[in-house]
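Novice: just need the structure, nothing else, for what follows:
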Amino acid sequence: MSIPARSPQANAPICALVVDDERDIRELLVLTLGRMGLKCDTASSLHDARALLKRNQYALCLTDMRLSDGSGIELVQEISQLYAQTPVAMITAFGNQEAAVGALKAGAFDFVSKPVDLAVLRGLVQHALKLGPAAPAGEDAPKRAPVAGAVASRLLGQSAAMAELRATLTKVARSQAPVYIAGESGVGKELVARTIHDQGMRAAAPFVPVNCGAIPTELMESEFFGHRKGAFTGAHADKTGLFQAAEGGTLFLDEIAELPMSMQVKLLRAIQEKSVRPVGANTEVPVDVRILSATHKDLAALVEEGRFRHDLYYRINVIELRVPPLRERREDLPVLVDAILTRLATAQGRLRPELHSDAMEALAHYTFPGNVRELENILERAFALADDDGIRAADLRLPEARPAPPSLAAQASAAAATLDPSLIDPRESASSALPGFIEEIERKAIEQALVDNRYNKTKAAAQLGITFRALRYKLKKLGID
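Specialist: Reported below is the predicted structural model:
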């Protein structure tokens, strides 16, 4: 059912909409929000909520998952689409993480579980008021980074892929949902994470990046959660963990695939319970952080192989963002080159060198396995070595292109091309000679790839140029153990 869009009301009071079919819950929420200075309207059904949304503007909406005439997910979706300036949070049953994740994917900015913890609820409301248009403009208003300028100066490029990424970031920044940033090394995953932080309501709070692969396993728990004095040998004083350091802000877990299983379990609990227990402490400490994570590895494949917990994967992957590699947006090269050379010249107090056409042509034909980071390194080296007449192709010193190993499909195609058509009976069905011949080629190629990669299926699939799932299907189809 569609809802006609309303026009904003001038000087509208700060008002919340509470949607729940249980009278006791509605009264509890109204009482709590009233003590925070909010006026509340209530609805016991989707029908009543829709009618109120048509007539009024709300600073936030709290809705139960199950309503008498439908699901609260429907309301979340409608508000997200038609009343985007109204943050909406879901009230879910205790322990129902699937419902919570579903609500976040539908557009809810956060969720709270029943029985409602009033301290958690008050924190959620405070965040919502910073998001909504009705937030007060006084001293308590959040200091926000200039959104348009921040994005324009960081995520450069006019390609369709970058335009789509920027548009998605604008929506994602308003949510509190965990975001998983996928992409190859060097594409700028941390830059995307910083942009989400700077555009959101947590912009004035800390942004704490951590490379999960750079922390020794034995120190991980202490680094993430902190420790108390005397907790272990060498613990001479209390230490604040990364979660506490990011309080009120964003914790960016880069290369999250490097976490050992033991730490994955503890991280999952910290995210779900929104609290951590420092090493040596007897009680847990509540934390308020938004989790962003990233890795250059195929996390879904690691889950399939049992090397990454599926429950943690689904918890951090509420919203997935894919950052495109540079080879997929070559039209952005000129603007990236210009920005990098200008930055280098400014930093070194030199004139910006001219990039000659032969150099730009060489860059346009290069594959950039290291993406934007590699482009920066190439230009920095060329900037240092170039003569006064500018940067030429030779100054770039690009690596010689190495021929990629033929994919499984290419091998099969080449083998089929050598097959003598005169040897195939035209009366044969499509399920006989040629398909059988190609199957044999596939079998040999897969077996060789497995041997080359010591039976690591993920690496074998990459060598063959197919996905891990496709390889697993073919192994079963061809009966390869």
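Novice: only C-alpha atoms from now on, for both contacts and neighbour counts.
Specialist: Will do.
Novice: how close does the most centrally placed residue in the chain get to residue 312?
Specialist: Nearest to the geometric centre of the chain sits residue 180, at 2.5 Å (Cα atoms, centre = their mean). Using Cα to Cα, to the nearest Å, residue 180 is found at 11 Å from residue 312.
Novice: list the buried ones in stretch 37-55?
Specialist: Within stretch 37-55, the residues that count as buried by 16 or more other Cα atoms under 10 Å are 38-46, 49-50, 52-53.
Novice: to compare with the earlier structure, here is another sequence to fold:
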Amino acid sequence: MTEQRVLIIDDEPDIRELLEITLLRMGLDTLTAGNVEEALTQIKAHEPNLCLTDMRLPDGSGIDIVRFLQKEYPQIPVAVITAYGSMDAAVEALKAGAYDFVSKPVDLPKLRDLIQTALKLTSGEKSQRPKATDSTLAQGRILGSSPAMQTLKSTIGKLARSQAPVYIHGESGSGKELVAHEIHLQSPRQKAPFIPVNCGAIPENLMESEFFGHKKGSFTGAVTDKQGLFQAAHKGTLFLDEVADLPLTMQVKLLRAIQERAIKPVGGLEEIPVDVRILSATHKSLEHEVAAGNFRQDLYYRLNVIKLKVPPLRERQDDIELLAEFFLKKIAERWQMPAIKLSLQARHMLLSYSFPGNVRELENILERASTLCEDNTIQAEDLQLPQMHSTQQPSSVQPQLVRPVQLSAPPELINPYSSQPPHHINTNSTEPSWTPHTDEVAERNMIIEALEQTRWNRTKAAELLGMSFRQLRYRIQKYELDTH
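Specialist: As a prediction, the model looks like this:
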């Protein structure tokens, strides 16, 4: 294996010597420069695998080095060394394209970890990273060849090379978590954990314990030590979904953890270093939340070092058919159905619909239509799209449900845990007991009753309910009734 070379750029000889000794002990070759001019000469002559540069240099700054590398040698990662407490300078460097930063006085173990991670970008491990090919579709990799998605994929590739926090903005259902996961999978952290957390789903009184862990006996119910999400994501990526839902008290503690790169468990006395890349997302406007006083401005600047927009589905209509084919294949495999096709009219209807619920809505529509269609072909009427203009823009409210909720029995009679059916199915009636708009709880109980009345003869139960055999089989699997 070719020896890897690191360029150290600092105007202080003592610092250069300390860093050089550290790198030589790691088995790395070193080059040194005392100013911007010498650094550019070394880069052009030797193309090192990594650059470490001080922010303050006699004839310029570390930002000048970062920008030069981004323009001329984008494959070379660069980390900057900042004065203690100079987070603004570090953020500026990250925005310019720096891979990461370390603060003075330099913590050598942290520096070694940074160097080892950065060098994976230019080592043989890079060629072993998974790529988003057809063979990985089942893993949920990003689909789409529209101009908007080509731009997004290209940007993801660039962001994966950095350690900078990324704020992912997009509408509900547009795939923000999938984008965050893709950044992780293309990064040197790909073999470490990717930990997604919905910030709005954690009770406020448990947030500190969930994020930072706790010590035994620190509060009632803390019978053992517990690791938090930061520790679980150590060496990997922590994805903070719906970060705008964090209460202000938790925002203060999160800001400190990000700045100090350390956490203190509830009831703990010592801080624990953590190496975590932070990705965050929300469907809300963080700018508006800051202006309204609901989100701290300093935390916003720490999270929003790089902003990435995920395009809504209406801006990538060229991808709708590809996504539809993928979802239909997944649905057929999941429910053990024959291959499902879209009629020409159904395709045209999907292409003219605005999808306020984005990709998630498309998948839900197709799953519903797959159970209603006949002869394995989805017709336009099977889609049951809401009546709305195709160019309608989404509002701040959640997208409409694909189907309205209509109870087939009084609400007080429906009990999902009851062995008694909500109402009796009339076996002598020619009218179907089931309709496409039956409420799911009532639907499950009706299916159980029909199966019991027919001694679990699925063909007769389907006839009794007025649905096709395939529709019944799908629902038996959906409601986990297939254990009888």
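Novice: hmm, back to that, mind telling me what the residue nearest to the centre of the first structure corresponds to in the second structure?
Specialist: Correspondence of residue 180 of the first structure to the second structure, assessed by TM-score structural alignment: residue 167.
Novice: which elements pack onto whichever strand or helix holds its match?
Specialist: Per DSSP states H and E: residue 167 of the second structure is located in strand 166-169. Identification of packing neighbours for strand 166-169 of the second structure by 3 or more Cα pairs under 8 Å, 6 or more residues apart in numbering; DSSP states H and E yields helix 176-185, strand 277-282, strand 306-309.
Novice: give the aligned range of the last one in the first structure.
Specialist: When strand 306-309 of the second structure is aligned against the first structure using TM-score structural alignment, it corresponds to residues 319-322.
Novice: burial count for residue 219 of the second structure?
Specialist: 11 (other Cα atoms under 10 Å).
Novice: what do we get in the first structure for it?
Specialist: Aligned partner of residue 219 of the second structure by TM-score structural alignment: residue 232.
Novice: again with residue 338 of the second structure
Specialist: Using TM-score structural alignment, residue 338 of the second structure pairs with residue 351 in the first structure.
Novice: count of residues packed around residue 80 of the second structure?
Specialist: 26.
Novice: before we move on, what about the one 4 residues further on?
Specialist: Around residue 84 of the second structure there are 11 other residues, counting by other Cα under 10 Å.
Novice: could you do residue 171 of the second structure as well?
Specialist: 23.
Novice: repeat for residue 451 of the second structure
Specialist: Residues near residue 451 of the second structure, counting by other Cα under 10 Å: 21.
Novice: my guess is it contacts residue 461. True?
Specialist: Yes: the pair residue 451 of the second structure / residue 461 is scored as a contact, 5.5 Å apart, by Cα atoms under 8 Å.
Novice: gap between residue 271 of the first structure and residue 436 of the first structure?
Specialist: For residue 271 of the first structure, the distance to residue 436 of the first structure - Cα to Cα - is 51 Å.
Novice: if you count surrounding residues, which of these two has more?
Specialist: Taking other Cα under 10 Å, residue 271 of the first structure and residue 436 do not tie; residue 271 has more neighbours (20 against 12).
Novice: and the more buried one, which of the three is it?
Specialist: Recorded secondary structure, residue 271 of the first structure: helix (DSSP: H, G, I helix; E, B strand; the rest coil).
Novice: distance of the counterpart of it in the second structure relative to residue 301 of the second structure?
Specialist: Aligning on TM-score structural alignment places residue 271 of the first structure opposite residue 258 in the second structure. Counting by Cα to Cα, the separation of residue 258 of the second structure from residue 301 of the second structure is 11 Å.
Novice: so where is the longest helix seen in the first structure in the second structure?
Specialist: The residue-count maximum for a helix in the first structure (DSSP state H) belongs to helix 433-452. Aligned using TM-score structural alignment, helix 433-452 of the first structure spans no residues in the second structure.
Novice: quick revisit: wait, what's in contact with the match of residue 338 of the second structure?
Specialist: Residue 351 of the first structure makes contacts with residue 345, as judged by Cα atoms under 8 Å, 6 or more residues apart in numbering.
Novice: I'd assumed it was in a strand, is it?
Specialist: No: assessed with three-state DSSP, residue 351 of the first structure is coil; it does not lie in a strand.
Novice: just the helices in the stretch 251-400 of the second structure please.
Specialist: Ranges of helices within the stretch 251-400 of the second structure are 286-291, 297-303, 320-334, 344-352, 358-372, 380-383, based on DSSP state H, counting those that start in this stretch.
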